[in-house]
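Enquirer: 3D model of this:
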Amino acid sequence: MLPPTTTPPFTFQDGCLLLVDKPKGWTSFDVVNKVRWAIRKHLGVKKIKVGHAGTLDPMATGMLNICTGKWTKRLQELQGMDKTYTGTITLGATTASYDAEEPINATFPTEHITEEMIRAAAESLTGDLEQLPPIFSAIKVDGQPLYKKARRGEMVEVKARPVTVHEFNITRIELPEVDFIISCSKGTYIRSLAYDMGKALNSGGYLTALRRTTVGPFEEKDMWNLEALLKVIPEKEA
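Expert: Prediction:
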């Protein structure tokens, strides 16, 4: 049975599950560090276990599941859940990271692309897939994240991984932008779906916005704004 989401009064050492809305530009590690620091100040302790279940890229916003204390043992369970994302793919170009974190490295025509083609491409990227993760990812090879090797210019062979895309719905088309809602299994890279959609359209594609709205049964409405959460974790009284 999953731990329930937690509201005050918090029992950080016994275990809490906090659903935090990760701000754009923050790494997942940044958010965990900020929450850990606030909890340590609140409890007046030097150490407490705090971890997250499933990294979000700095560009992305949305649900970051943070566990504290004894519930950090549940992180693997949370990581394995299906997730839902909304976002925007920009067609007609590619980047090395498959998103807007890296500069455009190639441009392609988009004049031939129709709504029917876009919806057919989304359908072709639905179901059980063998997906190639981006070279700029946190996947470890020889003990090092791929993105570190990529930034050093090292050539690394990336192996395809099985993932499942349950739904890939197109919600807005205003070329070159395409908005979507995607429901998928753990380990799915939405950046790779953006890149693959570009290829399927005989063009290019990269991710320009991403928000995680659900993880398993946990919903967007239950998320904490990070600043609001920090305000309800007061410092320990002297």
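Enquirer: drop to CA atoms for contacts and neighbour counts, all remaining ones
Expert: Fine.
Enquirer: What's the first helix or strand after the strand or helix carrying residue 196?
Expert: Assigning secondary structure by DSSP states H and E places residue 196 in helix 190-200. Following helix 190-200 in sequence order, the next helix or strand is strand 205-215 (DSSP H and E).
Enquirer: Run through the neighbouring helices and strands of the helix or strand that that next one is followed by.
Expert: Where DSSP H and E defines the elements, the next helix or strand beyond strand 205-215 is strand 224-225. Counting contacts by 3 or more Cα pairs under 8 Å, 6 or more residues apart in numbering; DSSP states H and E, strand 224-225 packs against strand 16-22.
Enquirer: now the angle from the strand it packs on to strand 205-215?
Expert: 150 degrees (axes from the mean of the first three to the mean of the last three Cα atoms, to 10 degrees).
Enquirer: What are the buried residues along the helix or strand that strand 16-22 is followed by?
Expert: Going down the chain from strand 16-22, the next helix or strand is helix 28-43, by DSSP H and E. Neighbour counts over helix 28-43 (16 or more other Cα atoms under 10 Å) mark 28, 31-32, 35-40, 42-43 as buried.
Enquirer: quick revisit: packing partners for the helix holding residue 196?
Expert: Packing partners of helix 190-200 (3+ Cα pairs under 8 Å, 6+ apart): helix 115-124, strand 205-215.
Enquirer: how much space between the residue sitting nearest the centre point of the chain and residue 48?
Expert: Nearest to the mean C-alpha position of the chain, by Cα atoms, centre = their mean, lies residue 56 at 3.2 Å. As defined by Cα to Cα, to the nearest Å, residue 56 lies at a distance of 22 Å from residue 48.
Enquirer: now the other sequence, so there's something to compare against:
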Amino acid sequence: MSKRKQRREDFDFAAGEVLLIDKPYEWTSFDVVNKVRYAVKVKKVGHAGTLDPLATGLLILCTGKMTKQIQYIQAEEKEYVGQMVIGETRPSVDMETEVDSTTDYSHITEEDVRKLLPEFTGLIQQIPPAHSAVKVGGKRAYNAAREGKEIKIDPREVEIKELEILHIDFPTIDFRMVCSKGTYVRSFVRDFGEKLGVGAYMSGLRRTRIGEHKLTDAYALDKFIEMIKQEQ
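Expert: I've put the predicted structure just below:
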């Protein structure tokens, strides 16, 4: 999809389109799919890689025959900018749940943060968060987590190709990451906080790129829906 397409008549949703959408905060990826499906009036609409409700940014939707491309888009590397807060933990490792532990972080320095980056760059073993959509025994992990049940999730190998600190204003750390399919940024934040010895949770996340598809080329969801409805 290109921003050159400014009218509904420029699209052929039944034949197939790849749509770049800026997912709003607190929307699930399926909420966006359903909203777009209703607007474009095509049944065959799917997303190429989910985003957590509390994350924003690039969500790629495919319609019609372009849904065959979903598996290929999903396999491409992802880029995120995120923010973590150190010295506190939350069960979900994001803002979904309340703080459950607090640790003094006053001894942590910027050097302590930056010297950990090599440990989290390259091929690493990572355990997905309990509050995630990963399946354990055929069931979504987050269902068990929200019921307070303990579950065992096996580690998986992922690749963090690029990792940089953008800004530090303790207890907040802003970062940028380029990673492979299957990487959980919340797991990175959780593990990073543990390595610092003070814990951490993710206070914000925005996906900025999937492969060659960039957030700067995406439509705000409300603007896209408005454009489509105006042409009906």
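Enquirer: Report the mean distance between the helix holding residue 196 of structure 1 and its aligned residues in structure 2.
Expert: Taking mean Cα distance after the TM-score superposition for structure 1, the mean distance separating helix 190-200 of structure 1 from the aligned residues in structure 2 is 0.7 Å.
Enquirer: Can you spell out the matching residue range in structure 2 for that helix?
Expert: The aligned range for helix 190-200 of structure 1 in structure 2 is 185-195, by TM-score structural alignment.
Enquirer: mean deviation of the longest strand along structure 2 from structure 1?
Expert: Ranked by residue count, the top strand of structure 2 under DSSP state E comes out as strand 156-169. When structure 1 is overlaid, strand 156-169 of structure 2 sits 0.6 Å from its aligned residues on average, using mean Cα distance after the TM-score superposition for structure 1.
Enquirer: Could you tell me where that strand falls in structure 1?
Expert: Going by TM-score structural alignment, strand 156-169 of structure 2 sits over residues 161-174 in structure 1.
Enquirer: The aligned residue in structure 2 for residue 65 of structure 1: which element?
Expert: Using TM-score structural alignment, the equivalent of residue 65 of structure 1 in structure 2 is residue 60. Assigned by DSSP H and E, residue 60 of structure 2 belongs to strand 56-63.
Enquirer: ok, and what's touching that strand?
Expert: The contact list for strand 56-63 of structure 2 (Cα atoms under 8 Å, 6 or more residues apart in numbering) reads 13-25, 29, 33, 42, 44-51, 69-70, 205-210, 214-215, 218.
Enquirer: List only those of these flagged as buried.
Expert: 13-14, 16-24, 29, 33, 44-49, 51, 70, 205-210, 214-215, 218.
Enquirer: What residue in structure 2 is paired with residue 141 of structure 1?
Expert: Matched to structure 2 by TM-score structural alignment, residue 141 of structure 1 sits across from residue 136.
Enquirer: dump the residue contacts of its match.
Expert: When contacts are counted by Cα under 8 Å, 6+ apart, residue 136 of structure 2 touches 151-153.
Enquirer: Could you export those residues as a markdown table, including distance to residue 103 of structure 2 and neighbour count?
Expert: Converted to a markdown table, the contacts of residue 136 of structure 2 look like this (distance: Cα to Cα, whole Å; neighbours: other Cα atoms under 10 Å):
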| residue | distance to residue 103 of structure 2 | neighbour count |
| --- | --- | --- |
| 151 | 25 | 13 |
| 152 | 26 | 10 |
| 153 | 26 | 16 |
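Enquirer: picking that back up, now the helices and strands packed on helix 190-200 of structure 1 in CSV, with distance to residue 184 of structure 1?
Expert: CSV is the format used below for these (distance: least, Cα to Cα, whole Å):
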stretch, distance to residue 184 of structure 1
helix 115-124, 13
strand 205-215, 10
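Enquirer: Please work out which of these is packed deepest.
Expert: Burial among these, expressed as mean neighbours by mean count of other Cα atoms under 10 Å, is greatest for strand 205-215, which shows a mean of 24.
Enquirer: average offset between that one and structure 2?
Expert: When structure 2 is overlaid, strand 205-215 of structure 1 sits 0.3 Å from its aligned residues on average, using mean Cα distance after the TM-score superposition for structure 1.
Enquirer: so that strand versus strand 61-68, what angle?
Expert: 50 degrees.
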